[in-house]
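Visitor: model this:
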Amino acid sequence: MRRFTVLCGGYIVSMTGTALTSFALTVWIYLETGSTIQFAIGFILSLLPAIALSPFAGALVDRWDRRTVMLAGDTVGVCTSLSLAVLAGLDVLEPWHIFVTITVRSALGAFLVPALNASVTQLAPRSQLGRANGMVMTATAVSQTVAPALGGLLIVAIGLPGILAIDCATFLLNIAILLRLRIPRPTPSEDGPAGIFGEIREGWHHLATRRGLVPLLCFYAALNLAVGFVDVLFTPLVIGMASVTALGAVLTAGGVGMFLGGATMAAWGGPPKRIHGIAGLAVPLGFFLCLGALRPSIALVAVAAFGFQFCSMIIDGTSRSVLQTEVEPGMQGRAFAAFNMITNTVLFTGYMLAGPVSERIFEPLLRPDGALADTVGRVIGVGAGRGSAFLILLLGVAVLIVARLAYFSRDLRALRDDVPLTAPAAADAAPKQRADAAGSSSGREPAARP
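Guide: Model (predicted):
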């Protein structure tokens, strides 16, 4: 566990530098162009390359040394930050330079995320996987909480080149840590398929035929669709009832919830019955969504943001622990990549649909003269942002329904941190059981499995 703690220490420093840079670059784009379209382009480019490359990245992560993958990613990170710093210092920086950087970093993320997640099982004892994932998420929460607070001050004090220099320094520190750290390589499969496409197919098949993983994937994808809508609708919801200052206060409350959720997961490790850390925490998460949309109150929204982020961190940590427990180490790069590809695609769909659905359908319903102003509007209010609030309220109810459906899944209910469900799904297991029974009835031993 000591080596994992060292790795996590480097990760938190590197992530904080990266978050500072992301904040500064988005502010720079908006200040320089004044265009929300340019801002949205950067947002889309931060997701699409990672989604497209995930299958190949997962297969290569399982082939390559995972420490080398992380070292290569940090090295490219240094180069991109240094290049942008030089361009900004010479006053020739253009938005397309930043778009190229965002694309490159998104592509690297397709490799780095499964490499880091798969390294957890190689460095942390199996009994400590929940706590280890909590430490990773706490590091992420710290970086995302600190970056907005520091970024606004630093961009005025030292400018964009100075922030990019800090990012370079954090990458170099993490490289130094990785060079002194040994991450064991999992034992490769001797009878695996040849070629990268065969390995990709094997990873998808492995994910699809393991008990508990398919219902977990469906649950997490449904949750991510709701999260995608909420991420986009959150800002107009708050600004519609208050000010940008209030938005900052609510975001701070959400950041505190992220930090405490990750810290709780790190100290606790999650419940032994994984269903309670997945579907069980989705119940209060759905209630917090409903609470934040119920009335135009900043206090309610701040409480809802805190609770939503707190529950999300434990659900995320528990889901990672399930994958790390149920998938053998040599297959985890592909499993995490396939899982991330599907859930991030659903998240991206939420991002794309949230604006049009809210503006064209729900906002007109809750204008002072809207169709629902005299019914739903009497409860949640009318005016700017209340249509988004009504949509978030419905999403909260949908999350509660999804949590209830998850408890109906026998495979999800059977997930435990001490008993992995290594057997394939029943559809694949049945032919083998019949073959074993035939072998026994004929007096012969069943053929040994490789």
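
Visitor: Please count neighbours and contacts with C-alpha atoms only from this point.
Guide: OK.

Visitor: and the top helix by length along the chain, what other elements does it pack with?
Guide: Scanning the chain for the longest helix, with DSSP state H as the assignment, gives helix 2-33. Here helix 2-33 touches helix 36-45, helix 95-123, helix 129-157, helix 159-179, going by 3 or more CA pairs under 8 Å, 6 or more residues apart in numbering; DSSP states H and E.

Visitor: Just list the residues touching Asp231, thanks.
Guide: Tyr351 (CA atoms under 8 Å, 6 or more residues apart in numbering).

Visitor: so it is in which element?
Guide: In this assignment (DSSP states H and E), Asp231 forms part of helix 213-241.

Visitor: Next: Thr245.
Guide: Going by DSSP H and E, Thr245 is part of helix 244-268.

Visitor: Can you name the next helix or strand after that helix?
Guide: Following helix 244-268 toward the C-terminus (DSSP H and E): helix 274-294.

Visitor: List the buried residues in the helix or strand immediately after that following helix in the chain.
Guide: Following helix 274-294 in sequence order, the next helix or strand is helix 298-326 (DSSP H and E). The neighbour-count check on helix 298-326 (16 or more other CA atoms under 10 Å) flags 298, 300-326 as buried.

Visitor: Here is a second sequence; please produce its structure as well for comparison:
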Amino acid sequence: MKTLNKQKPFYLFLILWIGALINTIGSGLTTFVLTVSIYQETHSTFLMSLVAIIGLFPRIICSPLAGALVDQYDRRLLLILGDGFSGLGVILIYFQLKSHSPVSQHLFLVLLGLTISAIFSSMTVPALKASISDILTQDQYAQAASMLQINDSATYLISPILASFLLRYMPLTQILLIDCLTIIVTLICTYLVKVSIRSHHTIETHSINTWFYLKEGNRYLKNHPNVLLLIVYLSLITFFIGFIQVLITPVLIDMAGPQVYGTVLTIAASGMLVFGIYISIRPIQKHYLKIVFISLIFAGPMIMLIGMINHIVIITCFAFLLFGSLVFTNVSLDYLIRVNVSNEYLGRVLGWAFNISQFAYLLSYISAGLLADHYFNPLLVNNGPLASSIGKIFGTGPSRGTALLISLAGILLILATIIGTQNKRLTTLKEQ
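Guide: Here you go, the predicted structure:
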């Protein structure tokens, strides 16, 4: 395995990060307008969640293979191919909706377009994360990881309020075209980094195929149970976090409408930006696992209170604190995986980590939508079975059963965190 002879300046990572940030904003625009349109047309939490489910499923199937490719080929080239071909799905959706007919009438083809985008973009996550180890030194890992958290927050920070504004002045199809333009900008940024890094990871012999790399990543995790356990624990956390990601949409839309929903989501996600900038300036230096547990113990009650409170301003404040606490969780987990895995296996392990954690998201999205529609919402409608008891706390009406489900997810997250603090394998992970 051949690596870079010397580390490139930090500005190369900045270029790569800016391109990914712009692409994230564009994708977030498409996701927001499609999610809101489907829910307003169908009033089904499950059908609305299909946007997230279809976006995740191909990535779950493809991410281990993508991780193997990342260790085998030029990581910047894979970023270019993944981002470029993902635009084909957006174009398909555009042509289906350009007649301005309801999204729900073309639901199958819309989901097909999202599937195409997800398949090709699946290689970008491990490629981008693995590129950090190519470009930066170990003492810059936490700073880079926190910046990627800012990138992730753009889906909730910039895209919702921008999409809400754009929907007032242009049809959904023109917003899809904006997404396509952001992909072009991302390709240019990635290409600039690619030509600046002449050396890249190459395999020692080209007779070793991608399937071998895929199996080696699986074998590495089996031989390093501490790393595997960390990934499984991460997946358990993402399962509960996934509930609020899906269920907060119908709660806020029914409470205040899509315009306010976009604003609340933006303010809440600014918590990721604020704390992400803080960690970029003052990176975490030690006690990474302890920080994971503390931030999750804090996040659990925030989720629980978001479900219980029926006041938009208070919900916004709790959501701000929730998003901020998750920055510490994600940065610390990213660092722990990175320092406990050899660089030559990093792409494969990140691919499997993404696969396992995203599968937890998928289960969360499916179960959250079905539970909300068929079990919890009927409990807290007017004159529902729990309207006279729990309804005095959560209120009654549309989506109040969904709010109850959010609170239960918060309680379960607290219990899962407490269990994690007692696990000896987790507490013996290397932190330097």
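
Visitor: TM-score of the superposed pair?
Guide: The TM-score (TM-score structural alignment, normalised by the length of structure 2) is 0.84; 416 aligned residues with a CA RMSD of 3.2 Å.

Visitor: before we move on, back to that, now do the helix holding Thr245 of structure 1 against helix 129-157, angle only.
Guide: Interaxial angle, helix 244-268 of structure 1 versus helix 129-157 (axes from the mean of the first three to the mean of the last three CA atoms, to 10 degrees): 150 degrees.

Visitor: Mean per-residue distance, helix 244-268 of structure 1 versus structure 2.
Guide: Comparing helix 244-268 of structure 1 with its match in structure 2 after superposition yields a mean distance of 2.8 Å (mean CA distance after the TM-score superposition for structure 1).

Visitor: list the helices and strands that helix packs on?
Guide: Helix 244-268 of structure 1 packs on helix 129-157, helix 213-241, helix 298-326, going by 3+ CA pairs under 8 Å, 6+ apart.

Visitor: Recalculate using a threshold of 7 Å.
Guide: Helix 244-268 of structure 1 is packed against helix 129-157, helix 298-326, with contacts defined by 3 or more CA pairs under 7 Å, 6 or more residues apart in numbering; DSSP states H and E.

Visitor: right, and these - which one's nearest Ala263 of structure 1?
Guide: Closest to Ala263 of structure 1 of these, according to CA to CA: helix 129-157, at 5.7 Å.

Visitor: any idea how far Val250 of structure 1 lies from Asp316 of structure 1?
Guide: Between Val250 of structure 1 and Asp316 of structure 1 the computed distance is 22 Å (CA to CA, to the nearest Å).

Visitor: ok, now Ala115 of structure 1?
Guide: In terms of CA to CA, Ala115 of structure 1 sits 17 Å off from Asp316 of structure 1.

Visitor: Check Ala373 of structure 1 too.
Guide: 37 Å.

Visitor: now do Ala208 of structure 1
Guide: Per CA to CA, Ala208 of structure 1 is found 20 Å from Asp316 of structure 1.

Visitor: Give the full set of residues in contact with Gly269 of structure 1.
Guide: By CA atoms under 7 Å, 6 or more residues apart in numbering, the contact set of Gly269 of structure 1 is Gln128, Gly130, Arg131.

Visitor: if I look at the second one, how far off is Arg320 of structure 1?
Guide: From Gly130 of structure 1 across to Arg320 of structure 1, the span is 8 Å (CA to CA).

Visitor: The last one too?
Guide: Spatial separation of Arg131 of structure 1 from Arg320 of structure 1 under the definition CA to CA is 11 Å.

Visitor: Please apply the same query to the first one.
Guide: Distance, Gln128 of structure 1 to Arg320 of structure 1, using CA to CA: 12 Å.
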